[in-house]
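*Asks:* What follows is a protein structure lacking sequence information:
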């Protein structure tokens, strides 16, 4: 047992007789720190993005995700410059409950697309803890083959406090990825609630991943998500599970025929696949290609893109008003007072909100 008078010794120390190698010497460390402090200008990042540089793209996305006002201003400049070079990809939303195999499927699907020259960007939203506010951001680890592909780019982002884990930052990241030359954008949702609605409002094709034996087949699962889906894919259709997957496909097909026709003119389809054996992956891309041909020919594709732009105009206004409200100096102080008053039952939440809003708009 160490006495109280004994000096504390850190567990992290160099062993006597072993000196630091030159590669991590003091000068090298100082140079690395100095390099990281250097922030490229907005124009440098724009030039890099338009040349297809992934490092410039990553740095620009970091600015988009930042909440600092100076970063927001720089991000807006980059997005505005990249806007003319965007809108030239197919955007695919992929959702499904945790454990359905979204990451494994996306890797198999992404590798299939890059094999014949497609450039694929995967925007994966990782759920944040409501307690510690941390995120694992493990999508690059789960997609270990795709992450090494020169024609692929994977960007995991924390959902933060945004409902469903997607917001303005995801919508703007799509623009940057398109300007960087990626012609296929895949957005993976958190898959735990309202994220599906948000993703559906920014993609061209919405794919719902399911597994057989989950007890959803006869119920047709949640009506809302079924109505949004352009395709239902029964994943993990391999080994002993093939028969169950085929039965699930039949049940989902029956459920889909109960819904009214889509305004796109597309009849949602159900198929099976295995992200492990890659069976059915090619057929999924053929199905998406059929959808794109149909909706571009009947004008639905371009009209939907325009409607989405209007939607995100309103969403951006809502978000910026909310941020401005909570960052207002006078509101910050008054908010704490009213929160305490509400906590102590001295005032109702609605009356407190009226006081704060009246002060803000005065």
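*Replies:* Good, I have the coordinates. Note that this is a predicted model, so its numbers are computed, not measured. Residues are numbered from 1 along each chain as shown.
*Asks:* drop to CA atoms for contacts and neighbour counts, all remaining ones
*Replies:* Fine.
*Asks:* Quick one: the strands in the chain, in order.
*Replies:* With DSSP state E as the criterion, the chain has strands at 90-95, 120-126, 152-158, 184-188, 205-211, 231-235, 269-272.
*Asks:* now these in a markdown table, with mean neighbour count and distance to residue 301?
*Replies:* Shown next, in a markdown table, are the strands of the chain (neighbours: other C-alpha atoms under 10 Å; distance: least, C-alpha to C-alpha, whole Å):
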| stretch | mean neighbour count | distance to residue 301 |
| --- | --- | --- |
| strand 90-95 | 22 | 10 |
| strand 120-126 | 25 | 20 |
| strand 152-158 | 20 | 25 |
| strand 184-188 | 24 | 15 |
| strand 205-211 | 24 | 10 |
| strand 231-235 | 25 | 16 |
| strand 269-272 | 22 | 18 |
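*Asks:* putting a second one here so we can go through both:
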């Protein structure tokens, strides 16, 4: 017997794969829903879309405040759509419960790109958790791929923990920096710099061109002291001016070259497989935690035991053992 809602999701999946934009928006809204009754429908939808997904170049982009990330992504996206690509942009902000602003806000930041028929821009709400970033953004990425987008850009708002979550779901991670020189790397967490598959010095225009040239050399030297994400690829340092639309083509050439190198070595397939496995375990963890908190016996004891732990009346280990025992019925 067909489960309730499965036929509906199959019909929605068919519209998504046919390139129906309204169906795409509805599909993403469904998978982002936190209502328990939508979980089964979202799962059925993703199962139906999975065979059509996985064919895009997945690009993560982050940058320091004031680097001109939105302008860069718009110029980069326009360069790609004008070359015939279909580009989806998913914006992530774990510091906000509704992402980096409203849908209107994201489209205002990339007004020209948002109007292009081969582009799609969508914020990815996180519910205030990094787990939300990973789960919903991954699923939105699969839906966009199934809809025919061959380039999916995941934009992180700010430099922080979200970069690790995003880097673990994309093929290539780009870090945008200002023409400030190598000293600027000291103001960025080393772990984030190590995630970068390419560093891009933006705002290389006007009086900042000499500074940008120096920054490229200094960043390249600094990156040589760090562990590269993959032994087959040394992260290059590029310069561009998103404002003047200069150097954008070279960034895309770097993305293409990175893909070729990773595919030739087998690293791309291995990375995708590892990401899928990590996603499964993350889902297991999230699912168990949700069931744990919803279990009646645990729910009755949880707040009281947490208060005792905070007050120093019982140890975290003892409280945890008690709660886990209630959950598994021992």
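*Replies:* Perfect, thanks for sending it. Quantities reported herein were computed from a predicted structural model and do not represent experimental measurements.
*Asks:* picking up where we left off before, which of the strands of structure 1 sits closest to residue 170 of structure 1?
*Replies:* strand 120-126 (7.7 Å; C-alpha to C-alpha).
*Asks:* So which bit of structure 2 is that closest one matched to?
*Replies:* The aligned range for strand 120-126 of structure 1 in structure 2 is 87-93, by TM-score structural alignment.
*Asks:* Quick check: nearest residue in space to the aligned residue in structure 2 for residue 298 of structure 1, chain neighbours excluded?
*Replies:* In structure 2, the residue matched to residue 298 of structure 1 (TM-score structural alignment) is residue 265. Distances taken as C-alpha to C-alpha, 6 or more residues apart in numbering put residue 232 closest to residue 265 of structure 2, at 7.7 Å, once the chain neighbours are dropped.
*Asks:* For burial, what's the neighbour tally of the alignment partner in structure 1 of that neighbour?
*Replies:* Here residue 232 of structure 2 is matched to residue 265 in structure 1, going by TM-score structural alignment. The number of residues packed near residue 265 of structure 1 is 12, by other C-alpha atoms under 10 Å.
*Asks:* and residue 265 of structure 1, how far is that from residue 209 of structure 1?
*Replies:* Look at residue 265 of structure 1 and residue 209 of structure 1: by C-alpha to C-alpha, to the nearest Å, they are 22 Å apart.
*Asks:* what does residue 277 of structure 1 give?
*Replies:* In this structure, residue 277 of structure 1 lies at 16 Å from residue 209 of structure 1, with C-alpha to C-alpha as the measure.
*Asks:* cool, and residue 80 of structure 1?
*Replies:* Counting by C-alpha to C-alpha - residue 80 of structure 1 and residue 209 of structure 1 are separated by 34 Å.
*Asks:* for residue 243 of structure 1, same thing?
*Replies:* 17 Å.
*Asks:* Residue in structure 2 paired with residue 96 of structure 1?
*Replies:* That one, residue 96 of structure 1, aligns with residue 63 by TM-score structural alignment.
*Asks:* from memory that match sits against residue 184, does it?
*Replies:* No: with contact defined as C-alpha atoms under 8 Å, residue 63 of structure 2 does not reach residue 184; the gap is 11.9 Å.
*Asks:* more crowded one of the two?
*Replies:* Between residue 63 of structure 2 and residue 184, counted using other C-alpha under 10 Å, the more crowded position is residue 63 (26 against 15).
*Asks:* how close does the more buried one get to residue 118 of structure 2?
*Replies:* For residue 63 of structure 2 relative to residue 118 of structure 2 (C-alpha to C-alpha), the value is 25 Å.
*Asks:* just residue 162 of structure 2 next, same as before
*Replies:* 27 Å.
*Asks:* The two: which is more packed in?
*Replies:* residue 162 (24 against 19).
*Asks:* Please name the residues that touch the more buried one.
*Replies:* When contacts are counted by C-alpha atoms under 8 Å, 6 or more residues apart in numbering, residue 162 of structure 2 touches 93, 94, 130, 133, 156.
*Asks:* quick one: what's aligned to residue 39 of structure 2 in structure 1?
*Replies:* Structural alignment (TM-score structural alignment) places residue 39 of structure 2 against residue 72 in structure 1.
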